[in-house]
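**Student:** need a structure here:
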Amino acid sequence: MKKIISAIMICLSFNFNIAKAPQITSNVLTEGVYNVGDIINALGDVKFIQNISPNNTVFFSLLDDNRAAIESIIMKPGSGKFLLTELKPSYKLVILGDGEAFLSR
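**Tutor:** Presented below is the predicted three-dimensional model:
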């Protein structure tokens, strides 16, 4: 019985371990999950994304309110600009990889 209670308590503690979203301080984003509302507040209207890393690939994904993928892009090192779909404040932006994504108007 003690093992079951211990297992339940451990599982509950994992559920309450909430990671904070990274802070937006510049147009350059590294790996992480970002709230589009925070990006819009910090940077204004964003229209384009590009990989500015000379050596690393970046995977970009835009998720809607229901966590469904709206847009996904694999950006090779030093890629050109990609036009984004309209960003809404409730969306999430996911960056994966060792590269850096640059957001612009």
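
**Student:** contacts and neighbour counts: CA atoms only from here.
**Tutor:** OK.

**Student:** wait, S53 sits on G80?
**Tutor:** No - counting by CA atoms under 8 Å, S53 does not reach G80; the two are 11.3 Å apart.

**Student:** comparing the two, which residue is more hemmed in?
**Tutor:** More crowded of S53 and G80, by other CA atoms under 10 Å: S53, with 18 against 13.

**Student:** next structured bit after the host helix or strand of I39?
**Tutor:** In the assignment (DSSP states H and E), I39 maps to helix 36-43. Following helix 36-43 in sequence order, the next helix or strand is strand 48-51 (DSSP H and E).

**Student:** show residues contacting that next one.
**Tutor:** The contact list for strand 48-51 (CA atoms under 8 Å, 6 or more residues apart in numbering) reads 57-58, 75-84, 99-105.

**Student:** how near is the residue nearest the centre of the chain to A42?
**Tutor:** With distances taken as CA atoms, centre = their mean, the residue of the chain nearest its centroid is V94 (2.3 Å). Separation of V94 from A42 (CA to CA, to the nearest Å) stands at 17 Å.

**Student:** for comparison, sequence B:
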Amino acid sequence: MKKFILLFSISILLLFNLTLSTFAANIFKEGVYKAADFNFESENTYSVQNISQKDNVYVLLFDENQLQMQAIRLGPQSKKYNLLPLKPDYRIVIVGNGDVFID
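**Tutor:** Below you'll find the predicted structure:
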């Protein structure tokens, strides 16, 4: 019985760590990102959300010709906003001290 409890506890711990690291992989700080670097699929629709407690964030989307396609201002603890469909050459610019979750 002790072995079962130990194995079950270890399994739950590993599952929790795997889920946490998957979630953390989609959190971005201020910077310029290329959509191809994150394996975004062009046929999928993605959304952005500011998950920080007190900081505002601006999310800008540029196409392959550096033309601005979309601009979103996200307040603290914002709701999710849809991004335009992403192509591999698009750039995502995040300005501000907040944390942006993209899914």
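
**Student:** superposing both, give me the TM-score.
**Tutor:** Superposed pair, TM-score by TM-score structural alignment, normalised by the length of structure 2: 0.71. Supporting alignment: 77 aligned residues with a CA RMSD of 1.4 Å.

**Student:** hmm, which of the contacts of strand 48-51 of structure 1 are the buried ones?
**Tutor:** 57-58, 75-79, 81, 99-104 (16 or more other CA atoms under 10 Å).

**Student:** now render these as CSV, adding secondary structure.
**Tutor:** Formatted as CSV, those follow (DSSP: H, G, I helix; E, B strand; the rest coil):
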residue, secondary structure
T57, coil
V58, strand
M75, strand
K76, coil
P77, coil
G78, coil
S79, coil
K81, coil
G99, coil
E100, coil
A101, strand
F102, strand
L103, strand
S104, strand
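
**Student:** could you identify the most distant pair in the residues you listed?
**Tutor:** Greatest spatial distance among those (CA to CA): T57 and S104, at 18.6 Å.

**Student:** V57 of structure 2 -> structure 1?
**Tutor:** Correspondence of V57 of structure 2 to structure 1, assessed by TM-score structural alignment: V58.

**Student:** ok, now which ones touch I95 of structure 1?
**Tutor:** I95 of structure 1 sits next to 29-33, 58-61, 101 when contact means CA under 8 Å, 6+ apart.

**Student:** skipping adjacent residues, who's closest to K76 of structure 1 in space?
**Tutor:** Nearest-residue entry for K76 of structure 1: T57, 4.7 Å, with adjacent residues in sequence omitted and distances by CA to CA, 6 or more residues apart in numbering.

**Student:** and Q50 of structure 1, by the same measure?
**Tutor:** Nearest-residue entry for Q50 of structure 1: K81, 4.7 Å, with adjacent residues in sequence omitted and distances by CA to CA, 6+ apart.

**Student:** kindly report the same for L43 of structure 1.
**Tutor:** N27 (7.1 Å).

**Student:** quick one: the one you found and E100 touch, right?
**Tutor:** No - with contact defined as CA under 8 Å, N27 of structure 1 does not count as touching E100 (9.8 Å).

**Student:** scan structure 1 for its longest helix.
**Tutor:** Under DSSP state H, the helix in structure 1 containing the largest number of residues is helix 2-15.
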